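Chemist: Model the structure of this input:
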Amino acid sequence: MTELEKDCLFCKIIRGEIPSYTVFENDDVKAFLDISQVTKGHTLIIPKKHLVNFFDYSQEDAARFLQYIPVVAQAIKESDPTIKGLNVEVNNGEIAGQVVMHSHIHLIPRRSENDPISTPHVNNADQYSEADYQAVANAIKNNL
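Modeler: The predicted model follows:
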């Protein structure tokens, strides 16, 4: 693919201008170790087309690029018998913690409950009535 940005960090990795520890690559995607290694084996999957985040994806883009998530996830799991699970994370937009503005998916192996990872989730169910839930669901449905 030639739809890459000149100054994008991940586009530079795709072009080979910046080295990476590649674990999988084909015409559509590149998967490589995240330099931070939140846990051993932490891997990023990026499309070889510059898309900022999921808001930029067409259905064709999703079909073309996201199909490799289970392929790489399974390879990560099989690479180490101590891996018991995997966090699949996407930070979509700056407000959601996206740092590199090129779509990427984090595959973070989990070995124990004591891994140095935090996945905070807040339960706000007591703040929603059935009408509130239905209004939110309808607003989303109306945009599909």
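Chemist: C-alpha from now on. contacts and neighbour counts both.
Modeler: OK.
Chemist: if I look at the residue most central in space within the chain, how far off is Ala131?
Modeler: For the chain, Ile105 is the residue whose C-alpha lies nearest the centre (Cα atoms, centre = their mean; 1.5 Å). According to Cα to Cα, to the nearest Å, Ile105 stands 34 Å off from Ala131.
Chemist: How many residues are close by His50?
Modeler: Neighbours of His50 under the rule other Cα atoms under 10 Å: 19.
Chemist: meant to ask about Thr22
Modeler: Applying other Cα under 10 Å, we find 15 residues neighbouring Thr22.
Chemist: To check against the first, give me the structure of this:
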Amino acid sequence: MDDCIFCKIVKGEIPSKKIYEDDEILAFHDVSPQAPVHFLLIPKKHIRNIMELDTSDTALLGRLLFKAQELAVDLGCGEKGARFVINCKENGGQTVDHLHVHVLGGRPLDWPPG
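Modeler: Here you go, the predicted structure:
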């Protein structure tokens, strides 16, 4: 998608503070962190949201979530935990139409959020 901010980050057109990258996944720090640890993981493949996954995307989603927990541990959240969030569409609070996982940690997080 030419107008997708996350696709532009994948292409290197917009800078990001990368944490991890491979052929299918990119992880980077959130530009407006809500916790001491706050990063995003995105598939490089443009998928608008979790409701638009295809059967062929199941392995990719599994890798994305596995990498999310692995990076959370690497960034110091292994002992006390973290929050893993996938917002979906307008009512779910999704602000960028590209599937992404927020990982937040490093402090206690209230529920419900906000």
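Chemist: Work out the TM-score between the chains.
Modeler: A TM-score of 0.87 describes the superposed chains when it is computed by TM-score structural alignment, normalised by the length of the second structure; 113 aligned residues with a Cα RMSD of 2.0 Å.
Chemist: Stretch 43-62 of the second structure: which residues count as buried?
Modeler: Of the residues in stretch 43-62 of the second structure, 43-45, 47-49, 61 count as buried by neighbour count, 16 or more other Cα atoms under 10 Å.
Chemist: actually stretch 22-41 of the first structure, sorry about that
Modeler: Neighbour-count burial for stretch 22-41 of the first structure [16+ other Cα under 10 Å]: 23, 25, 29-34, 39-41.
Chemist: from those residues, which single one is nearest Asn91 of the first structure?
Modeler: Asn91 of the first structure lies nearest to Asp34 out of the buried residues of stretch 22-41 of the first structure, by Cα to Cα, at 14.2 Å.
Chemist: rewinding a little: which residue in the second structure lines up with the residue nearest to the centre of the first structure?
Modeler: Here Ile105 of the first structure is matched to Val101 in the second structure, going by TM-score structural alignment.
Chemist: Next up, the contacts around its match.
Modeler: 40-42, 65, 68, 84-87 (Cα atoms under 8 Å, 6 or more residues apart in numbering).
Chemist: Return a PyMOL selection command for the buried portion of these.
Modeler: Of the contacts of Val101 of the second structure, the buried ones can be selected in PyMOL as follows, counting by 16+ other Cα under 10 Å:
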select buried, resi 40+41+42+68+84+87
